[in-house]
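[1] Sequence unavailable; structure follows:
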């Protein structure tokens, strides 16, 4: 799952608050809401075991990690003083372990682990089986756990975190003028979905400045070819709070998705004249809800939040919704004293409020890398424009480097 995919999944409801002790109920301060019928998003941020070095056999389920530190995510791999420290002190490979049990209602569904940010490269293991390596410290990523899950007992998630400056991974390869720190510094989730599910949603408003505006909703579907000949429908609703203000549906058509390549189907909502635009003073936000239906029964459901707006650079300057505005902004790094980048969502959101309300900015530049969804969500809510950058500093690497960036 790339950054766009994961950020667009932030509208998913949470579930799992009633799990037994020793299971996902202990995973963090995130209190889960009522479960959706089709999917669950389970936080696993508490009760991690941490070692500042990789240990032989440390990925095995039976490994004794009682000597490891118990840590909470977000976590920095090394606590640092306020200033005057050696930046090499956080450049090492560490090991994180997290046992978990799944709730009974997850049985028979597909299980993914979603990492929002790990610095810098992550090798993920489930129950002693290596799933692969993800390169990149600023973008979310996922691995499917389903084939290796123990449905009736305990499971063990292990992550080798390489926080060294590797020239094959952005922003490294030359010099950077900022510190990168290390660790699993953003939240981790287990995502439970049906065998065929809505992998992603992308809402694209069109003609927003006239009464003929429409909303194209691109739905990405993932599932086995054996289920693809079933008669299914995509139902799409545009929500203003709890009120449905637009809807449309389409039969699911086209070829079955290839593994790792979701099938795309677009549904267009029309007659959306009475829409309030997102702007700096009135950052109006809507939700789009997509349901996958088979024979009148819900297969899967997901939502996204977005706004209607038109942004363009013209000869007269930057234009928002047809009006030229003067941009006043600052750069923002996601680093903090003592803990590096490992700050929870409430602090990330607070930075957006400081920029907008205290410093009177109307735009922020995410220097020099993609930043926390909590920060970006807050910007959406308070009318703060965002200029988001790829990881880097005066250097562009080879094709593989660019693909990661």
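    Thanks, I have it. Computed from a prediction, not measured in an experiment: that's the story for all the values here.
[2] rest of the way, CA atoms for contacts and neighbours
    Noted.
[3] Please report the distance of residue 147 from residue 351.
    41 Å (C-alpha to C-alpha, to the nearest Å).
[4] scratch that, residue 366 is what I was asking about
    In terms of C-alpha to C-alpha, residue 366 sits 12 Å off from residue 351.
[5] again with residue 135
    27 Å.
[6] and what of residue 343?
    Distance from residue 343 to residue 351, by C-alpha to C-alpha: 11 Å.
[7] Mind checking which of the two has more residues around it?
    Using other C-alpha atoms under 10 Å, the more surrounded residue of residue 343 and residue 351 is residue 343, with 21 against 18.
[8] Just give the nearest non-adjacent residue to that one, would you?
    residue 74 (6.2 Å; C-alpha to C-alpha, 6 or more residues apart in numbering).
[9] so that neighbour is in which element?
    Residue 74 belongs to no helix or strand when assigned by DSSP states H and E.
[10] Can you give me the neighbour number for it?
    Neighbour tally, residue 74, other C-alpha under 10 Å: 22.
[11] I'd like to know how far it sits from residue 160.
    16 Å.
[12] Residue 246 now?
    46 Å.
[13] Please say which of the two ends up with more neighbours.
    Higher neighbour count among residue 246 and residue 160: residue 160, with 23 against 17, using other C-alpha under 10 Å.
[14] Walking through the stretch 1-150 of the chain, point out its strands one by one.
    40-43, 48-51, 69-71, 93-100, 110-115, 118-119, 121-126, 129-135, 141-144 (DSSP state E, counting those that start in this stretch).
[15] Might one say that the residue nearest to residue 343 is in contact with residue 45?
    Yes - Residue 74 lies in contact with residue 45 (C-alpha atoms under 8 Å); the separation is 7.4 Å.
[16] Now do the shared contacts for the two.
    By C-alpha atoms under 8 Å, 6 or more residues apart in numbering, residue 74 and residue 45 have these common neighbours: residue 187.
[17] Confirm that residue 327 lies within a strand, as I assumed.
    No - assignment of residue 327 by DSSP: H, G, I helix; E, B strand; the rest coil gives coil, placing it outside any strand.
[18] Could I get the contacting residues of it?
    318, 361, 362, 363.
[19] and of those residues, the nearest to residue 155?
    Relative to residue 155, the closest of these is residue 363; by C-alpha to C-alpha it sits at 44.0 Å.
[20] what's near enough to touch that closest one?
    327, 328, 329, 330, 384, 385, 386, 387.
[21] Can you tell me which of these is nearest residue 310?
    residue 385 (12.2 Å).
[22] Hmm, that closest one is touching residue 356, no?
    No - judged on C-alpha under 8 Å, residue 385 makes no contact with residue 356 at a distance of 9.7 Å.
[23] take the one below as the second:
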């Protein structure tokens, strides 16, 4: 078997919801699966474009995989059995073109630039299963609806374009070692989906993150949480969960050698061992000191290691306290996209570039908008010392009264929290962005807030709210959802979408209902890099520069201002942005252009952040 370890890959992958009666229940998350013995399935996958879904439905529009035989779909990967009298087979993966995985299809084939619909992927691989071992197939993300088949048999289906997918394939691999996996990926937008039909980013389709098969013993460490107790820097707490027939009554060793901490635990009848013990020797993680410890967990023959940082985050009045000390979150918003190369960010190199730019800007904080980002990004944030706002795509208008829509949103939130629970960098779980007022929406959103708190009480919970303006030039922040959140976080676009020229926006005042830390989750305006004019020339770098200067003056009047994530680090592709001169398919609010050029506003924000770092004793 051609296995190797990926220590730089994501630390945790989540079980996502299954839908429909034909779908086999997934077997649960393996935390830190990529650090196990893995077989990479990245690389070239043959693909077939299927806008009519001929490979999924027969001519009566009945799904082949729901038929009595379960046969007939492209997932069978059929070949003619008789060269002299071949069967009628109207597809052929082996002679079809190839796409690179991970990667979206839009950026790899010009005819797929705007394509929304079904594409089939197929990959052959060699893996001879070893007796006593268990095997799990992982996809970091597939946008949006994915049906997954191994050797012609359906493993299941997943909805959600940004969370991992996992299936146990023990007993389903071919003993000969010759195997193939087929994926039906469909990025069609739906009104009852999360996100819904209308977004302001490119709807990249395909298998956009890493794919691999992980090997584990029969009984193994499936999940764990090792973190500081809520607001207590001297106490370590969490759990270890074993999976397998022999999980009850097992010994688990937790060892943090660098801190001189070692504990022996016993699992209960469900295979779970919880712990809480003093940990006074730990050096706390912060942007100034992104200290991570090698945490080793062992049970029987199974050993898992992870690099974990430890810190506390809380609010007190209008202060945000990191490790008990007041801080200002100097942030920027980021999309999961490399502006220099068309398409989704493909891996660590792309992601490290984005975070390096954020560090150069003077950031200690990033907002990963508007959906769960690649887990590699979270590990890099841990390593590089950047705090993180992590978000689910409950974006703009959702089908608030649809129970299935809520369950999908809750599943994505649960996935995100499980994926990031051991990452010191994550300090905020966000349940949505710019959602409209109304009772159904309030019920939907407060239910997500309660779910987040039930899963993790050690981090802050927020959402990007909207302001409501009155004719007296006052911006009111009074969304009833704010009552349930830890931060008063909101988006405002004075000087771009409303409010006149940049020089006029300092007239605005704020009426903020809640006595909580204020976080400006978005502000900004577009500028085409290299286009110049005066401060009133829209689309020019000078206009964006003046907008930032006056925004910072205006926001500086807010007594409880404790951070911001302006929109956005880099220009990014968005189908809504169609002006043929200034936009050409890009949202141009980036401080860095799609060619990597820093615009004039970059240096305005950089200097402001330098001053804030000095003010808060972080320089």
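    Here it is on my side, so go on. Because the structure is a prediction, the values reported are computed rather than measured.
[24] what's the TM-score here?
    After superposition, the two chains reach a TM-score of 0.79 (TM-score structural alignment, normalised by the length of the first structure), with 352 aligned residues with a C-alpha RMSD of 2.7 Å.
[25] out of the contacts of residue 327 of the first structure, which are buried?
    Listed as buried from the contacts of residue 327 of the first structure are 361, 362, 363; burial here means 16 or more other C-alpha atoms under 10 Å.
[26] ok, of those, which one's closest to residue 109 of the first structure?
    For these, the nearest to residue 109 of the first structure is residue 363 (41.9 Å; C-alpha to C-alpha).
[27] That closest one and residue 332 of the first structure: what is the separation?
    For residue 363 of the first structure relative to residue 332 of the first structure (C-alpha to C-alpha), the value is 10 Å.
[28] what's the answer for residue 374 of the first structure, then?
    14 Å.
[29] So if I had to pick from those two, which one is more boxed in?
    For residue 374 of the first structure versus residue 332, neighbours defined as other C-alpha under 10 Å are more numerous around residue 374 (19 against 16).
[30] Could you find the counterpart of the more buried one in the second structure?
    By TM-score structural alignment, residue 374 of the first structure lines up with residue 376 in the second structure.
[31] Tell me how many other residues crowd residue 224 of the first structure.
    Residue 224 of the first structure has 13 nearby residues by other C-alpha under 10 Å.
[32] list the contacts for the residue nearest to it when sequence neighbours are not counted?
    Nearest-residue entry for residue 224 of the first structure: residue 196, 6.8 Å, with adjacent residues in sequence omitted and distances by C-alpha to C-alpha, 6+ apart. Counting by C-alpha under 8 Å, 6+ apart, residue 196 of the first structure touches 221, 222, 223, 224, 227, 299, 300.
[33] which stretch of helix or strand covers residue 268 of the first structure?
    strand 263-269.
[34] What are the contacting residues of that strand?
    By C-alpha under 8 Å, 6+ apart, strand 263-269 of the first structure touches 214-222, 234, 236, 246-250, 252-257.
[35] That one: how far from the chain's middle?
    22 Å (C-alpha atoms, centre = their mean, to the nearest Å).
[36] Which one (most neighbours) among the contacts of residue 363 of the first structure?
    In the contacts of residue 363 of the first structure, the most neighbours by other C-alpha under 10 Å go to residue 384, 26 neighbours.
[37] what do we get in the second structure for that one?
    In the second structure, residue 384 of the first structure lands on residue 386 (TM-score structural alignment).
[38] Residue 362 of the second structure matches what in the first structure?
    With TM-score structural alignment as the criterion, residue 362 of the second structure pairs with residue 360.
[39] picking up where we left off before, using JSON lines, lay out the contacts of residue 196 of the first structure together with distance to residue 126 of the first structure and secondary structure.
    Below are the contacts of residue 196 of the first structure laid out as JSON lines (distance: C-alpha to C-alpha, whole Å; DSSP: H, G, I helix; E, B strand; the rest coil):
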{"residue": "221", "distance to residue 126 of the first structure": "25", "secondary structure": "strand"}
{"residue": "222", "distance to residue 126 of the first structure": "22", "secondary structure": "strand"}
{"residue": "223", "distance to residue 126 of the first structure": "22", "secondary structure": "coil"}
{"residue": "224", "distance to residue 126 of the first structure": "22", "secondary structure": "coil"}
{"residue": "227", "distance to residue 126 of the first structure": "27", "secondary structure": "helix"}
{"residue": "299", "distance to residue 126 of the first structure": "27", "secondary structure": "strand"}
{"residue": "300", "distance to residue 126 of the first structure": "26", "secondary structure": "strand"}
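[40] these two touch, right, residue 350 of the second structure and residue 336?
    No - with contact defined as C-alpha under 8 Å, residue 350 of the second structure does not count as touching residue 336 (9.1 Å).
[41] more crowded one of the two?
    Using other C-alpha under 10 Å as the criterion, residue 350 of the second structure and residue 336 rank with residue 336 on top: 21 against 18.
[42] Mind telling me what that one corresponds to in the first structure?
    Checking with TM-score structural alignment, residue 336 of the second structure has residue 334 as its match.
[43] With adjacent residues omitted, what lies nearest to residue 166 of the first structure?
    residue 172 (6.2 Å).
[44] Now do the contacts for the equivalent of that neighbour over in the second structure.
    In the second structure, the residue paired with residue 172 of the first structure is residue 196, using TM-score structural alignment. With C-alpha under 8 Å, 6+ apart as the criterion, the residues that contact residue 196 of the second structure are 189, 190, 395, 397, 398, 399.
[45] now residue 134 of the first structure
    Contacts of residue 134 of the first structure (C-alpha under 8 Å, 6+ apart): 121, 122, 123, 141.
[46] quick one: the third one and residue 143 touch, right?
    No - counting by C-alpha under 8 Å, residue 123 of the first structure sits too far from residue 143 to count as a contact (10.4 Å).
[47] between those two, who's got more neighbours?
    Shown here are residue 123 of the first structure and residue 143; by other C-alpha under 10 Å, residue 143 has more neighbours (19 against 16).
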